[in-house]
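Engineer: no FASTA, just this:
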């Protein structure tokens, strides 16, 4: 298998993750904020595909994104892993509300510090990764701009429902660009001989 094919398929996983993340908004409009369905589909499933797919977005532009892109990618990945963790905690709380006896057992770890680290890593990672994407000029510039906008939205009131939409959109757009542009790549390197 060629490295370009791996990067291409990672781009498709970013698209799938973006679709799942974007779907969180309509799911929450139908079933309510933090509904189990929205958290499983948009939160956990979206996060898993985004975590894996972001590697394709980074690898596609790695040569031009430089160290800033690599650091942004790593920090963003940690942030997305923590998002997935927090969503799973929310699912646990939803379950506990339906079955309060679950809370009688010992609960692991502190949630507040995890949430704080999640916010810091996600925001810092997307700012750095967004800037690196803009500077690399290999993928649509609007995707890098939306990464930065996502961070700014945390400070803009009344943008809660648009947050998952923006998050999903830039993963869909950048992932699709990787998928479609990697198709006939000239630099095919074999992973196995």
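Structural biologist: Perfect, I can see it now. These figures come from a predicted structure and were not determined experimentally.
Engineer: CA atoms for contacts and neighbours, from now on please.
Structural biologist: Will do.
Engineer: can you report how many residues lie near residue 71?
Structural biologist: The burial count assigned to residue 71 is 17, neighbours taken as other Cα atoms under 10 Å.
Engineer: and what of residue 186?
Structural biologist: Residue 186 has 8 nearby residues by other Cα under 10 Å.
Engineer: how about residue 114?
Structural biologist: The number of residues packed near residue 114 is 15, by other Cα under 10 Å.
Engineer: show the contacting residues for it.
Structural biologist: By Cα atoms under 8 Å, 6 or more residues apart in numbering, the contact set of residue 114 is 82, 86.
Engineer: here's the one I want to compare it with:
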């Protein structure tokens, strides 16, 4: 019996090889360095947006705020922001590591340490300060005073020095990393310039405006980080950003 050639062609098209389909699915799901770097861009995008939002909804740094739901939300978000920031900044650096040089490495290390130390302080404010607000109000008030750059009634040992170090890391790390990113020319230069401006802008704003008005200094860095993150996440290798 003769077979219909047209039927044979249709059968070959409709009955695909299950093994080839599995290989295709595995190739799409495969974890690669390129995919990890790309997804770290999404983390940077989220961290930049959260950094700006947190400044706009942060309650006053006073004892009565510590036990409120708003205080808890802000500091839970801050911990999340720091974690996402660590992932995002690592991906941005990895994308341009060959061109960022020693300047990029220095900026990356400084800014990563900024996020790590900030996460520790945010953890204290989120989980420890509310528990001590009734039993040790003077201690909590002294912790709150750190944000305004003043000393509380109780001695906090080395904590004020570490808190000051966080500010130094922010002011130095941002410009170094931003300049290295600008020079590398892989990610958008305007975003890198915005990121690099955060340190000098913060130093100027802190000198001119009292706390908490100085929180507006977070906007340039937040925008720059979000922009860099979006560019990294939306990048298609082989196509310039």
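Structural biologist: In hand now; what should we look at? Predicted, not measured: the structure shown is a model, and the values here were computed from it.
Engineer: which SS state does the aligned partner of residue 169 of the first structure in the second structure fall under?
Structural biologist: The pairwise alignment with the second structure assigns residue 169 of the first structure to residue 223, based on TM-score structural alignment. Reduced to three states with DSSP: H, G, I helix; E, B strand; the rest coil, the structure at residue 223 of the second structure is helix.
Engineer: residues in contact with the nearest residue to residue 223 of the second structure once chain neighbours are set aside?
Structural biologist: Using Cα to Cα, 6 or more residues apart in numbering and skipping residues adjacent in sequence, the residue nearest residue 223 of the second structure is residue 48, 6.1 Å away. Residue 48 of the second structure makes contact with 81, 85, 221, 222, 223, 224, 225, 226 under the criterion Cα under 8 Å, 6+ apart.
Engineer: before we move on, the earlier item: surely the match of residue 169 of the first structure meets residue 196?
Structural biologist: No. Taking Cα atoms under 8 Å as the contact criterion, residue 223 of the second structure and residue 196 are not neighbours in contact, 11.2 Å apart.
Engineer: now do the helices in the first structure.
Structural biologist: Secondary structure of the first structure (DSSP state H): helices at 3-31, 36-38, 46-98, 111-136, 141-153, 160-181.
Engineer: what's residue 69 of the first structure aligned with over in the second structure?
Structural biologist: Under the alignment (TM-score structural alignment), residue 69 of the first structure maps onto residue 104 of the second structure.
Engineer: could you check how far that match is from residue 224 of the second structure?
Structural biologist: Spatial separation of residue 104 of the second structure from residue 224 of the second structure under the definition Cα to Cα, to the nearest Å is 16 Å.
Engineer: ok, residue 112 of the first structure - how many residues close by?
Structural biologist: 10.
Engineer: what residue in the second structure is paired with it?
Structural biologist: For residue 112 of the first structure, the residue aligned by TM-score structural alignment is residue 160.
Engineer: which ones are touching its match?
Structural biologist: With contacts defined as Cα under 8 Å, 6+ apart, the neighbours of residue 160 of the second structure are residue 146.
Engineer: re the thing from before, right, and the match of residue 69 of the first structure touches residue 176 too?
Structural biologist: Yes. Under the contact definition of Cα under 8 Å, residue 104 of the second structure touches residue 176, with a separation of 6.6 Å.
Engineer: about what we covered before: by neighbours, which of the contacts of residue 48 of the second structure wins?
Structural biologist: Sorting these by how many neighbours each has (other Cα under 10 Å) puts residue 225 first, at 32 neighbours.
Engineer: grab the nearest non-local neighbour of that residue.
Structural biologist: The shortest distance from residue 225 of the second structure to any residue other than its chain neighbours is 5.1 Å, reached at residue 48 (Cα to Cα, 6+ apart).
Engineer: can you tell me how far that neighbour is from residue 218 of the second structure?
Structural biologist: Here the distance between residue 48 of the second structure and residue 218 of the second structure works out to 9 Å (Cα to Cα).
Engineer: now do residue 18 of the second structure
Structural biologist: Look at residue 18 of the second structure and residue 218 of the second structure: by Cα to Cα, they are 53 Å apart.
Engineer: which of these two has more neighbours?
Structural biologist: In this view residue 18 of the second structure and residue 218 are compared by other Cα under 10 Å, and residue 218 has more residues nearby, 20 against 9.
Engineer: that one is in contact with residue 53, isn't it?
Structural biologist: No. The pair residue 218 of the second structure / residue 53 is not scored as a contact, 9.7 Å apart, by Cα under 8 Å.
Engineer: the second structure: which residue goes with residue 22 of the first structure?
Structural biologist: The alignment partner of residue 22 of the first structure in the second structure, by TM-score structural alignment, is residue 52.
Engineer: could you count how many residues lie near its match?
Structural biologist: The local packing count at residue 52 of the second structure equals 20, with neighbours defined by other Cα under 10 Å.
Engineer: ok, now which ones touch it?
Structural biologist: Applying Cα under 8 Å, 6+ apart to residue 52 of the second structure gives the contacts 218, 219, 222, 223.
Engineer: from the residues you listed, which is closest to residue 133 of the second structure?
Structural biologist: Using Cα to Cα, residue 218 is the member of those that sits closest to residue 133 of the second structure, with 27.8 Å.
Engineer: can you pull the contacts of the closest one?
Structural biologist: Counting by Cα under 8 Å, 6+ apart, the residues that residue 218 of the second structure touches are 51, 52, 55, 198, 202.
Engineer: separation between the closest residue to residue 166 of the second structure other than its chain neighbours and residue 13 of the second structure?
Structural biologist: Counting by Cα to Cα, 6+ apart, the nearest residue to residue 166 of the second structure once its immediate chain neighbours are dropped is residue 114, at 5.5 Å. Summarising the geometry, the distance separating residue 114 of the second structure from residue 13 of the second structure, computed by Cα to Cα, is 57 Å.
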